[in-house]
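Asks: 3D, please:
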Amino acid sequence: MRAFVVTKYGSPDVLALRELPYPVPKPGSLLVRVRACTVTSADCRIRGLNVPRGFRQVMRLALGGQAPRQPVLGSEFAGEVIGVGAGVTRFALGDEVFGMSANLGAHAELLVVRETAALALKPASLSFAEAASLPFGATTMLDFYRRGRLAPGEQVLVNGASGAVGVAAIQLAVAEGAAVTAVCSGANAELVRSLGARHVIDYSREDFTLGGPRYDIIVDAVGTAPFARSRLALRPGGRLLAVLADLPAILSAPWQSLGNYSVIAGPVSERASDVQRIAELAASGTLRPVIDRWFAFEELPAAHRYVDTGRKRGSVVIDVAGEGR
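Replies: A predicted model of the protein is given here:
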């Protein structure tokens, strides 16, 4: 099978298209023919070892010293089950599935995943590309909103509202009956309003941390609104969901949560039940895929370069199977 591998940490130039052995599913695992995957900001951070402050050496220990031990990146995918290991009961040959691979590996034509992984049957109403674009942002925000105890009627601000996490944060909050204010560039105002944001703040013209309305929940999807900056924009009892936080912010979160506010940070728990919930919300039209650009499989390094700009809206999809849009 063909797969893109990371030969060493660095720019997109370190990505190489290689022929790898055909994988065989072990007991309890599935073999999926990947039809579409994505390049996420997390993929680019791993590739370049561009991680929040304090995490660089930790990530080298976790991922590998000079290059990732798992050289094939990609966690978000959609495809067809073409092989099952012994004991598999959740899925069958021919099932169309989508979800997250806990061990990466989705930037390839074939992928082995545990049947207990965060995946579900693909809604028939979605293309493979649309399905692949949903899990990363939506599983992240389902987990953070669960920990943050999002409730109907609350005021939610999403900082970094036009990325994959941001567009999911808006739609999931609206689905729970919250009122959303989106912080993004003026160019993305129409997009976030179409997803349900009631108010839009253009970050180039206004700083929401310097006064004005206060919020029950602030979602910081891009790491530019730590507690020290955003505290004054929180209501008493408010919660900061620090989706992208550096190590000092994560370590200080318990202490910052001792007063009238809570800071929620740290790793995301990816659950099969959450991907099933995503499938249901997408099938009903409550959760809408937002795809910025499509790239052919052979163009995956170019997709990394685009994501590296920090300007993507929603998701960047890789058409692995060559099916077009």
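Asks: From now on I want contacts and neighbour counts done on CA atoms only, so please keep to that.
Replies: Fine.
Asks: count of residues packed around residue 25?
Replies: If you count neighbours by other C-alpha atoms under 10 Å, residue 25 ends up with 18.
Asks: how much space between the closest residue in space to it that isn't next to it in sequence and residue 96?
Replies: Leaving aside its sequence neighbours, residue 25 sits nearest to residue 85 (C-alpha to C-alpha, 6 or more residues apart in numbering; 5.2 Å). As defined by C-alpha to C-alpha, to the nearest Å, residue 85 lies at a distance of 17 Å from residue 96.
Asks: neighbour-wise, which of those two wins?
Replies: The residue with more neighbours, out of residue 85 and residue 96, is residue 96; 22 against 17, by other C-alpha under 10 Å.
Asks: Next, the second sequence, to be compared with the first:
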Amino acid sequence: MHTTTTMRAAMQRQYGPPSVLEIADVEPPAPGRGDVLVRVRAASVHPGDYFVMTGEPYIVRLAFGLRRPRHAIRGMDLAGVVAAVGEDVEGFEPGDLVFGWCTTGSLAEYACVPARNLAPVPENLSLAEAAAVPTSGMTALQAMRDVARVAPGQKVLIVGASGGVGSFAVQIAASLGAEVTGVCSAGNGELVASLGTDHVIDYAASDFTARESQYDVILDNVESRPLSVVRRALTPAGTLIPNSGKGGRLLGPIGRVIRAHVLSLFTRQRLRPFTSVGTREDLLALAALASSGQLTPVIDRVYPLDAAADALRHVATGHTRGKVVVTI
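Replies: Down below sits the predicted model:
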């Protein structure tokens, strides 16, 4: 029975850099109807968490709070142990190992999660590995399977193949039967090759847009080149998915999203920026891929909860090698 009166959490009372995060003792959440209370053991962080923490681009404040974050505890993705279940919850009971995502903050000892946002942890994953999966894994899955509709034999290029989304996208594209090329630094080439790529390009030694090869699908997680330049590496009817999330302080990537949609009106090429939406069906699909050995989360660094600010600083560099995890 869950009887804890306080819990430790990484909180922020205002928007700003990682230094605004503080570890505080707060009242733990209580599960409502349809909710599961999870004793969090691991939580992963990603660029979206950084955007919400800083409140930039400013457009994120429309969803998360105009003057300060509506939910003070940062983090979304988690893995842990079911501590209690609310009314109308079926399929979970105290003691179960689960992973998924929440909106009230995963960088805490406890988090309240809608049951529909959880799935059992695959037996071959640690809790840290499971926590790395939800947001980045679903983004990669939806990009490859739903937006690009990757089919066996297609040529797929993943730019930023060693990052959080990229490391999942490489493996998912391979599982769909594609011929996969990963673009990364020389230091990450061996890692990317181990994930199932057929070819690896060192971006410092070779410009993929200047090569003769063309690809049916390009997932660009870096977006260091204009759309017009990247399109040179795309087949005449190929699909380009820009996915860096970067942009100006006011609107973020929205300007590039608009340009991509406008360009799509004048070419057979499909330019498809998108926003992933979490679903339990996709979480279960990722769990199945992990269970079958087709998907292995890559963990760059692991931080304790007291160093949650450092974890987000590392994410902000844009050079993570897989996922960044906080253990609790």
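Asks: Would you mind reporting the TM-score between them?
Replies: Here the superposed chains carry a TM-score of 0.92, computed using TM-score structural alignment, normalised by the length of structure 1; 313 aligned residues with a C-alpha RMSD of 1.5 Å.
Asks: ok, back up a step: isn't the residue nearest to residue 25 of structure 1 up against residue 26?
Replies: Yes. Counting by C-alpha atoms under 8 Å, residue 85 of structure 1 touches residue 26, with 5.1 Å between them.
Asks: where do the strands sit along the stretch 151-300 of structure 1?
Replies: For the stretch 151-300 of structure 1, the strands defined by DSSP state E, counting those that start in this stretch cover 155-159, 179-184, 199-202, 215-220, 234-242, 262-264, 291-296.
Asks: give me the stretch of structure 2 that the longest one matches.
Replies: This means strand 234-242 of structure 1. The aligned range for strand 234-242 of structure 1 in structure 2 is 234-242, by TM-score structural alignment.
Asks: do stretch 263-278 of structure 1 as well
Replies: Under TM-score structural alignment, the counterpart of stretch 263-278 of structure 1 in structure 2 spans residues 271-286.
Asks: residues of that stretch that come out buried?
Replies: Across stretch 271-286 of structure 2, burial judged by 16 or more other C-alpha atoms under 10 Å covers 271, 272, 273, 278, 279, 280, 282, 283, 284, 286.
Asks: again, but for stretch 102-121 of structure 2
Replies: Applying 16+ other C-alpha under 10 Å to stretch 102-121 of structure 2 flags 102, 104-121 as buried.
Asks: how about the strand of greatest length in structure 2, which residues of structure 1 does it hit?
Replies: Longest strand in structure 2 by number of residues, with DSSP state E as the criterion: strand 35-45. Mapped onto structure 1 using TM-score structural alignment, strand 35-45 of structure 2 spans residues 29-39.
Asks: How far off centre is that stretch?
Replies: 16 Å (C-alpha atoms, centre = their mean, to the nearest Å).
Asks: Next: stretch 309-320 of structure 2.
Replies: The answer for stretch 309-320 of structure 2 is 14 Å, by C-alpha atoms, centre = their mean.
Asks: Where in structure 1 does it align, residue-wise?
Replies: Counting by TM-score structural alignment, stretch 309-320 of structure 2 corresponds to 301-312 in structure 1.
Asks: Residues contacting the matching stretch, please?
Replies: 12-13, 15, 39-41, 44, 162-163, 292, 295, 316, 318 (C-alpha atoms under 8 Å, 6 or more residues apart in numbering).
Asks: cool, stretch 265-283 of structure 2 as well?
Replies: Counting by C-alpha under 8 Å, 6+ apart, 100, 116-119, 134-135, 138-139, 141-143, 147, 234-243, 257, 260-261, 263-264 sit against stretch 265-283 of structure 2.
Asks: how far does that stretch stretch from start to finish?
Replies: In stretch 265-283 of structure 2, first residue to last residue: 33 Å (C-alpha to C-alpha).
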